[in-house]
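**Q** Pasting the sequence and the predicted model now:
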Amino acid sequence: MKIVVAEDQGMLRGALSALLDLENDFEVIGQAENGKQALDMICALSPDLCVMDIEMPEMSGLDVAEKLKELLHPCRVVILTTFSRSGYFQRAMKAGARGFLLKDSPIDELGAALRTVSQGGRAVSPELALSFWETENPLTEREQEVLRLAAAGLTASDIAGQLFLSAGTIRNYLSEAIQKLEAKNRIDAIGIAEKNGWI
C-alpha cells in the first residue's frame, strides 16, 4: 500500500513516515510539508492513501481532499488532527475523506485504520465521533462564504463586489449568521464559526 504523508511539522512528518514504513504492507513514497506539495505529489505518484494534517500552509488538508474529489482522484484521504472541531469533520466527510483520526492515537490504531480505509471502509476516532454528531453547523454555504471573507478583513461592500451581490444582501447574510450563532456581533460570529471549524 503506497502512502503519501502530508504534515507541516518536519519532526512529526519524519517520525510518522518512519513508523508507517516499519509495517510490511505500507510503503511511504512521498512526504509533503504543505497542502500544495501534497496535491502535486498525489497527482504525480498516485498513492493508494494520503495521511494528511488539516492545518498546513498554502492549502489545508481539507482543501486538498476537496480538490481530489473534484478531480475524481482515487487516492483515499485520512485526516490526522489535534482538533475535535465538528465543522472540520463535516467538511472532511463531504470532501470524501475516508478517515478522521487524532494525532495522539497509538500507531497500531493508525495502522488498523489505514488498512480499513484501504479496503473501502471508514475510520473515525471514537472520541471524535461523539462530539461531532452533537454539533451541527447551522450556517448555509453562502453564510459561511460571507463570514470567511469578513474574517479576511473585507467590508460588506468588498464582499458584495467579490460575490456580485448588493451590499444590503451581504449585510442580511451577516445578520442571519450572527443570529444563528447567537453571537453579539460580526467579530463574535467569526470567532464562534472559526472555533467550530465552520469557516
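**A** It's in. Numbers count the residues shown, from 1 in each chain.
**Q** contacts, neighbours, all on C-alpha from now
**A** Noted.
**Q** From residue 123, how far out is the residue nearest to the spatial centre of the chain?
**A** Centroid check for the chain by CA atoms, centre = their mean gives residue 62 as the closest residue, at 2.8 Å. Noted for residue 62: a distance of 16 Å to residue 123, by CA to CA, to the nearest Å.
**Q** can you check residue 173 too?
**A** 35 Å.
**Q** where do the helices sit along this structure?
**A** Assigned helices in the chain, in chain order: 10-21, 35-45, 61-70, 86-94, 107-118, 126-134, 141-151, 156-163, 167-180, 186-195 (criterion: DSSP state H).
**Q** put this beside the first:
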Amino acid sequence: MLRGALAALLELEADLTVVGVAGDGDEAVRVASDAAPDVCLMDIQMPGMDGIAATQAVRAASPATRVLIVTTFARPGYLRSALDAGASGFVVKDAPAEQLADAVRRVHVGLRVVDPALAEASLFDGANPLSERERQVLRLAADGRSAAAIAAEVFLSAGTVRNNLSAAIGKVGAANRAQAVRIAQDKGWI
C-alpha cells in the first residue's frame, strides 16, 4: 500500500515518472536492471535481500542509477551502511511529499540528500564499533541461539563465538548479549 502511495504521489509531479515498482530487494534489482531508472527509491528492511545489499546490486546492475533510501528506519548505522553501499541519499518516509520529490530531483542531478536529524545523530553517535564477525554473531544471537548453535552455523568454535559476543557487548556498552543486540539494532548496526 505504501509503495503504491509513494508511486502515486511522485506521478503527480510533472517532471517525475515512475517506471517500475518492486516488493522486495531481489525484484528491485531486476526492475532497476531492466528499466535503468535515473533514481531508484529503496527501503532498508524488505523481504529477501535487504535494502543495503539491494543498493549495491542496483548500482552494479545499473551504474547510472542513483539510489535514494526512503525508510521508516532512521538509524545512524543504516545511514552509514547505505552510503557505503552507494546510496546517494537517505530520507525518512514521514517527510512531506514535496520534500520527497525534491530529494529525488536533487539525487537525480548528482547531489547527496540526508535527513538532517539523522545526519546529526550519525555525527554524535559515532561509527559502528563492531567488526563484521561481531555483527554476524549478534544477528544470530538475536533470536536466542546459544554460542554453540551460532558456532555451528558460522564454522567457528563456541569459544570464538563467546569471545566475539563478549567483545560486542563491551563495545556497545551493554550488560549482556540481549542488551547488546537491542542496542546494535536500535543504532542500525545489525
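**A** Received it, and whenever you're ready, just let me know what you need. Since we're looking at a predicted model, the values are computed, not measured.
**Q** re the thing from before, let me have the helices of the first structure in CSV, extended by distance to residue 51 of the first structure.
**A** Formatted as CSV, the helices of the first structure follow (distance: least, CA to CA, whole Å):
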stretch, distance to residue 51 of the first structure
helix 10-21, 9
helix 35-45, 10
helix 61-70, 9
helix 86-94, 13
helix 107-118, 9
helix 126-134, 17
helix 141-151, 26
helix 156-163, 34
helix 167-180, 33
helix 186-195, 23
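**Q** do you know how far the residue located most distally from the centre of the first structure is from residue 149 of the first structure?
**A** Distance to the chain centre peaks in the first structure at residue 168, reaching 31.5 Å (criterion: CA atoms, centre = their mean). Counting by CA to CA, the gap from residue 168 of the first structure to residue 149 of the first structure is 16 Å.
**Q** Over to residue 135 of the first structure?
**A** 23 Å.
**Q** Which one's more surrounded, these two?
**A** Using other CA atoms under 10 Å as the criterion, residue 135 of the first structure and residue 149 rank with residue 149 on top: 18 against 13.
**Q** The residue nearest to the centre of the first structure maps to what in the second structure?
**A** The alignment partner of residue 62 of the first structure in the second structure, by TM-score structural alignment, is residue 52.
**Q** what's near enough to touch that match?
**A** Residue 52 of the second structure sits next to 44, 81-82, 85 when contact means CA atoms under 8 Å, 6 or more residues apart in numbering.
**Q** Out of those residues, who's the most crowded?
**A** Ranking the contacts of residue 52 of the second structure using other CA under 10 Å puts residue 82 first, with 25 neighbours.
**Q** And that one, what's its match in the first structure?
**A** Per TM-score structural alignment, residue 82 of the second structure is aligned with residue 92.
**Q** isn't that match right next to residue 65, touching?
**A** Yes - in this structure residue 92 of the first structure lies within contact range of residue 65 using CA atoms under 8 Å: 7.2 Å.
**Q** check contacts around the counterpart of residue 131 of the first structure in the second structure.
**A** Aligning on TM-score structural alignment places residue 131 of the first structure opposite residue 121 in the second structure. Contacts for residue 121 of the second structure (CA under 8 Å, 6+ apart) come out as residue 76.
**Q** Could you check how far stretch 64-80 of the second structure is from the centre of its chain?
**A** From the chain centre to the centre of stretch 64-80 of the second structure is a distance of 5 Å (CA atoms, centre = their mean, to the nearest Å).
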